[in-house]
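[1] Predicted model and sequence follow; I will ask about them next.
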Amino acid sequence: MVVSMTGFGRSKRSNDSFSVTVEVKTVNHRFSEFNIRMPRQFNKIEDKIKKKLSASIHRGRVEVFITVEGEGLTDRKVLVDWNLLDQYVDSIERIKEKYGLDHGLSLQDLLMSEEIILFEETELGNEDLERIVLEAIEEAALSVKEMREVEGKALENDIVTQLKSLQTIVGKLTEMAPEVVSLYRDRLTKRIHEFVENGIDEARILTEVAIFADKADINEELTRLNSHIEQFRSILTLLEPIGRKLDFLLQEMNREVNTIGSKANDSKIAKEVVEMKSILEKMKEQVQNIQ
């Protein structure tokens, strides 16, 4: 089954106290990679979040954004360094006494000292909130999966069209292959006619043609190409990640096409080889986005 690596999903869950929004975006990537941005209080359930996502997203770069709104998400405290405060007040009084200063120490003066009075904010854990987050993750991941499957269907339709075009050219080359040897025999005979006055050594011509036919024989490559095309179609139906398999198979197909181009010394075949390379390049672009 063809599944694209490009997708987006969004989910919003809430209760009386909290509102959780999850957005999941996926793009193509060689492996499976997760990048999760969320409040620090959810770090302890990061593995659970990845497990939820991995259930339906097997390959690609996954970016997750989790935002939480509501009351009681943080615990705020005022911390006073009493020992430092005692020293601070004592020092102020001694300075006033030593230098005859009249200005007194005010509360505002103390509040301006960040070293003495600290405001601490702690993010609270909450089992109900964590449950809502995981539910939102699961829902967003399902939306991503559905979108990736729709995109995958479009990719599959295009790839199948390209495969048909490729197989049509392979059929044409199969018909043209014997003509290459025949044309070479005619050219060789003509050239020998031009340079030999006392007749033609038919055995020599047959030997030269046989050597050329062996070097220029592309039937083996065409047979393998047909096999690869059928295997490609079969892989498209598998209910598992298939992107890497298709990518490897395309490399093999491209290798066969290159061999055909180097072996067949014929302008017509060379033209078809160029067309096949163009088709394979288009298929490669599509396959690189398949899970």
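    Done, it's in.
[2] When you work out contacts or count neighbours from here on, use the C-alpha atoms and nothing else.
    OK.
[3] What about residue 46, how many residues nearby?
    Around residue 46 there are 14 other residues, counting by other CA atoms under 10 Å.
[4] any idea how far residue 220 is from it?
    Distance, residue 46 to residue 220, using CA to CA, to the nearest Å: 53 Å.
[5] Likewise for residue 148?
    Applying CA to CA to residue 148 and residue 220 gives a distance of 38 Å.
[6] For those two, indicate the residue with more neighbours.
    residue 148 (24 against 10).
[7] Just to check, residue 153 is in contact with residue 5?
    No. Taking contacts as CA atoms under 8 Å, residue 153 lies outside contact range of residue 5: 12.0 Å.
[8] out of the two, which sits in the more crowded spot?
    residue 5 (28 against 15).
[9] quick one: that one and residue 27 touch, right?
    Yes. With contact defined as CA under 8 Å, residue 5 and residue 27 form a contacting pair (5.4 Å).
[10] can you list residues touching both of those two?
    Common neighbours of residue 5 and residue 27, using CA atoms under 8 Å, 6 or more residues apart in numbering, are residue 60.
[11] what's the offset of the host helix or strand of residue 183 from the middle of its chain?
    Element membership of residue 183 [criterion: DSSP states H and E] is helix 127-195. Mean-position distance between helix 127-195 and its chain equals 18 Å (CA atoms, centre = their mean, to the nearest Å).
[12] That helix packs against which elements?
    Counting contacts by 3 or more CA pairs under 8 Å, 6 or more residues apart in numbering; DSSP states H and E, helix 127-195 is packed against strand 7-14, strand 18-27, helix 46-54, helix 202-216, helix 219-235, helix 267-287.
[13] now for the ones you listed, which one comes closest to residue 36?
    helix 46-54 (8.2 Å; CA to CA).
[14] Show me the contact partners of the next helix-or-strand element following the closest one.
    Downstream of helix 46-54, the first helix or strand assigned by DSSP H and E is strand 60-70. Residues from elsewhere that reach strand 60-70, judged by CA under 8 Å, 6+ apart: 5, 17-39, 291.
[15] Go through strand 60-70 and flag the buried ones.
    For strand 60-70, the neighbour count (16 or more other CA atoms under 10 Å) marks 60, 61, 62, 63, 64, 65, 66, 68 as buried.
[16] Which single one of these is nearest to residue 183?
    Distances from residue 183 to the buried residues of strand 60-70, taken by CA to CA, are shortest for residue 60, at 51.1 Å.
[17] how close does that closest one get to residue 158?
    Note on residue 60: its distance to residue 158, by CA to CA, is 21 Å.
[18] before we move on, what about residue 125?
    Applying CA to CA to residue 125 and residue 158 gives a distance of 49 Å.
[19] Same question for residue 51.
    32 Å.
[20] One more: residue 183?
    37 Å.
[21] can you check residue 218 too?
    28 Å.
[22] hold the first one in mind and look at this next one:
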Amino acid sequence: MIRSMTAYAGGERTTPWGTLSCELRSVNHRFLELGLRLPEELRAIEPALREKVTGRLNRGKLDAVLRLRAPEVATSLAVNEVLVDRLGELAQRLQARFPQMRVGFTDLLQYPGVLQGQAVEPAALQAEALALMDEVLDQFLAAREREGAQLAAAIAERVDGVERIAAEVRTLIPAIREGQRAKLAARLADLPHPVDPGRAEQELVMWLQKLDVDEELDRLGSHVSEIRRVLRQREPVGRRLDFLLQEFNREANTLGSKSVDSRTSSAAVELKVLIDQIREQVQNIE
């Protein structure tokens, strides 16, 4: 299954310590480059998270972000008795200096550290994070495959165009050869001195051999078959497709350089346009 290198996926899960969220976002890159941002509570499992990602992805610049958002309403609250006692002692010492000072109950609760939520259990939170990463990775790979299917369809359409142009050029070759033969015969007839027919035929054969593009057309056909085979594979094929396109481009360039007819010159240009369009799509493939 062809996979794109660009994709996005995200997910959340509620834990006793808050809402845990995960986002994965990737763009094109020659290799796999992973940027991972974690809250302090999850630093210990960074190697395990990296291993999960690198075990399932091969290419792309990937940004992975995990966040832990505190619950809006705490399910369990406790009062820090030690801190409250210290605040009370401080208030008594300052009462003579600030006789008008009054501290309400709600003001006291808002002081940092007075109210304490449920303590984080590191092992349980880390297990939740690893499970969430698995879920988001599944969604992420599914998104890559959906976009990859669209890329494969676009490439296949242009490969069909390459095959069609190559077939058209092949049908033109006999007429082009005959035209070159007639053109050379006309030029020989205009010469002031007669030319040995055997020598003229030999020169013509050598000239037509230089213009022969049968090999290039055969190789194009072979490349078309190969790229279709590669598009059906399940493993990452981006680099292989990129190499194939170099071969496509080489044959198109040779076809253009050997052309002596406007029709084959035009066909070579059309081939290069299609090949460039395929290359644009391949740059997105893992």
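    Nice, I can see it. Computed from a prediction, not measured in an experiment: that's the story for all the values here.
[23] TM-score them against each other, please.
    Once superposed, chain against chain, the TM-score is 0.80 (TM-score structural alignment, normalised by the length of the second structure); 244 aligned residues with a CA RMSD of 2.3 Å.
[24] Kindly reformat the helices and strands packed on helix 127-195 of the first structure as a markdown table containing distance to residue 118 of the first structure.
    Output for those, formatted as a markdown table (distance: least, CA to CA, whole Å):
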| stretch | distance to residue 118 of the first structure |
| --- | --- |
| strand 7-14 | 33 |
| strand 18-27 | 28 |
| helix 46-54 | 30 |
| helix 202-216 | 84 |
| helix 219-235 | 63 |
| helix 267-287 | 56 |
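[25] wait, which of those is closest to residue 164 of the first structure?
    With CA to CA as the yardstick, what comes closest out of those is helix 219-235 (8.9 Å).
[26] which bit of the second structure covers the closest one?
    Under TM-score structural alignment, the match for helix 219-235 of the first structure in the second structure covers residues 214-230.
[27] go on, stretch 130-139 of the first structure?
    Stretch 130-139 of the first structure covers residues 126-135 of the second structure once aligned (TM-score structural alignment).
[28] Mean distance of that stretch to its aligned residues in the first structure, please.
    Stretch 126-135 of the second structure differs from its equivalent in the first structure by a mean of 1.2 Å after superposition (mean CA distance after the TM-score superposition for the first structure).
[29] What residues of that stretch count as buried?
    126, 129, 130, 132, 133, 135.
[30] wait, what's in contact with the aligned partner of residue 267 of the second structure in the first structure?
    In the first structure, the residue matched to residue 267 of the second structure (TM-score structural alignment) is residue 272. By CA under 8 Å, 6+ apart, the contact set of residue 272 of the first structure is 169, 173.
[31] and residue 272 of the first structure, how far is that from residue 167 of the first structure?
    In terms of CA to CA, residue 272 of the first structure sits 12 Å off from residue 167 of the first structure.
[32] One more: residue 201 of the first structure?
    41 Å.
[33] So for those two, which residue has more residues nearby?
    Neighbour count, other CA under 10 Å: between residue 201 of the first structure and residue 167, residue 167 has more, with 17 against 11.
[34] Not counting sequence-adjacent ones, nearest residue to that one?
    The shortest distance from residue 167 of the first structure to any non-neighbouring residue, by CA to CA, 6 or more residues apart in numbering, is to residue 226 (6.9 Å).
[35] Touching, the one you found and residue 166? I think so.
    No. Using CA under 8 Å, residue 226 of the first structure is not in contact with residue 166, being 9.2 Å away.
[36] More neighbours: which of the two?
    Per other CA under 10 Å, whichever of residue 226 of the first structure and residue 166 has more neighbours is residue 166, with 21 against 16.
[37] For the residue in the second structure that the more buried one lines up against, give its distance to residue 251 of the second structure.
    Matched by TM-score structural alignment, residue 166 of the first structure corresponds to residue 162 in the second structure. The gap separating residue 162 of the second structure from residue 251 of the second structure is 11 Å, by CA to CA.
[38] Ok, residue 273 of the second structure next?
    Separation of residue 273 of the second structure from residue 251 of the second structure (CA to CA) stands at 13 Å.
[39] List the contacts of the equivalent of residue 282 of the second structure over in the first structure.
    With TM-score structural alignment as the criterion, residue 282 of the second structure lines up with residue 287 in the first structure. Residues in contact with residue 287 of the first structure, defined by CA under 8 Å, 6+ apart, are 243, 246, 247.
[40] I'd like those residues as JSON lines, with neighbour count appended.
    As requested, the contacts of residue 287 of the first structure are exported to JSON lines (neighbours: other CA atoms under 10 Å):
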{"residue": "243", "neighbour count": "23"}
{"residue": "246", "neighbour count": "21"}
{"residue": "247", "neighbour count": "19"}
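[41] what's the closest of the helices and strands packed on helix 127-195 of the first structure to residue 143 of the first structure?
    The nearest among these, by CA to CA, is strand 7-14 at 4.8 Å.
[42] average distance between the closest one and the second structure?
    Looks like 0.9 Å for strand 7-14 of the first structure (mean CA distance after the TM-score superposition for the first structure).
[43] That strand maps to which residues in the second structure?
    Residue span in the second structure matched to strand 7-14 of the first structure, by TM-score structural alignment: 7-14.
[44] For the matching stretch, buried residues please.
    For stretch 7-14 of the second structure, by 16+ other CA under 10 Å, it's 7, 8, 9, 10, 11, 12.
[45] again, but for stretch 171-186 of the second structure
    Buried residues in stretch 171-186 of the second structure, defined by neighbour count with 16+ other CA under 10 Å: 173, 176, 177, 180, 181, 184.
[46] what does stretch 242-258 of the first structure give?
    242, 243, 246, 247, 249, 250, 253, 254, 256, 257, 258.
[47] Identify, from the residues you listed, the entry nearest to residue 84 of the first structure.
    residue 243 (64.0 Å).
[48] Do I have it right that that closest one meets residue 290?
    Yes. Using CA under 8 Å, residue 243 of the first structure is in contact with residue 290, at 4.8 Å.
[49] which residue is nearest the middle of the second structure?
    The residue lying closest to the centre of the second structure (CA atoms, centre = their mean) is residue 5, at 1.6 Å.
[50] contacting residues around that one?
    26, 27, 28, 29, 59, 60, 144, 284, 285, 286 are the contacts of residue 5 of the second structure under CA under 8 Å, 6+ apart.
[51] so can I have JSON lines of the residues you listed showing distance to residue 74 of the second structure?
    JSON lines is the format used below for the contacts of residue 5 of the second structure (distance: CA to CA, whole Å):
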{"residue": "26", "distance to residue 74 of the second structure": "35"}
{"residue": "27", "distance to residue 74 of the second structure": "38"}
{"residue": "28", "distance to residue 74 of the second structure": "42"}
{"residue": "29", "distance to residue 74 of the second structure": "43"}
{"residue": "59", "distance to residue 74 of the second structure": "41"}
{"residue": "60", "distance to residue 74 of the second structure": "40"}
{"residue": "144", "distance to residue 74 of the second structure": "38"}
{"residue": "284", "distance to residue 74 of the second structure": "45"}
{"residue": "285", "distance to residue 74 of the second structure": "45"}
{"residue": "286", "distance to residue 74 of the second structure": "44"}
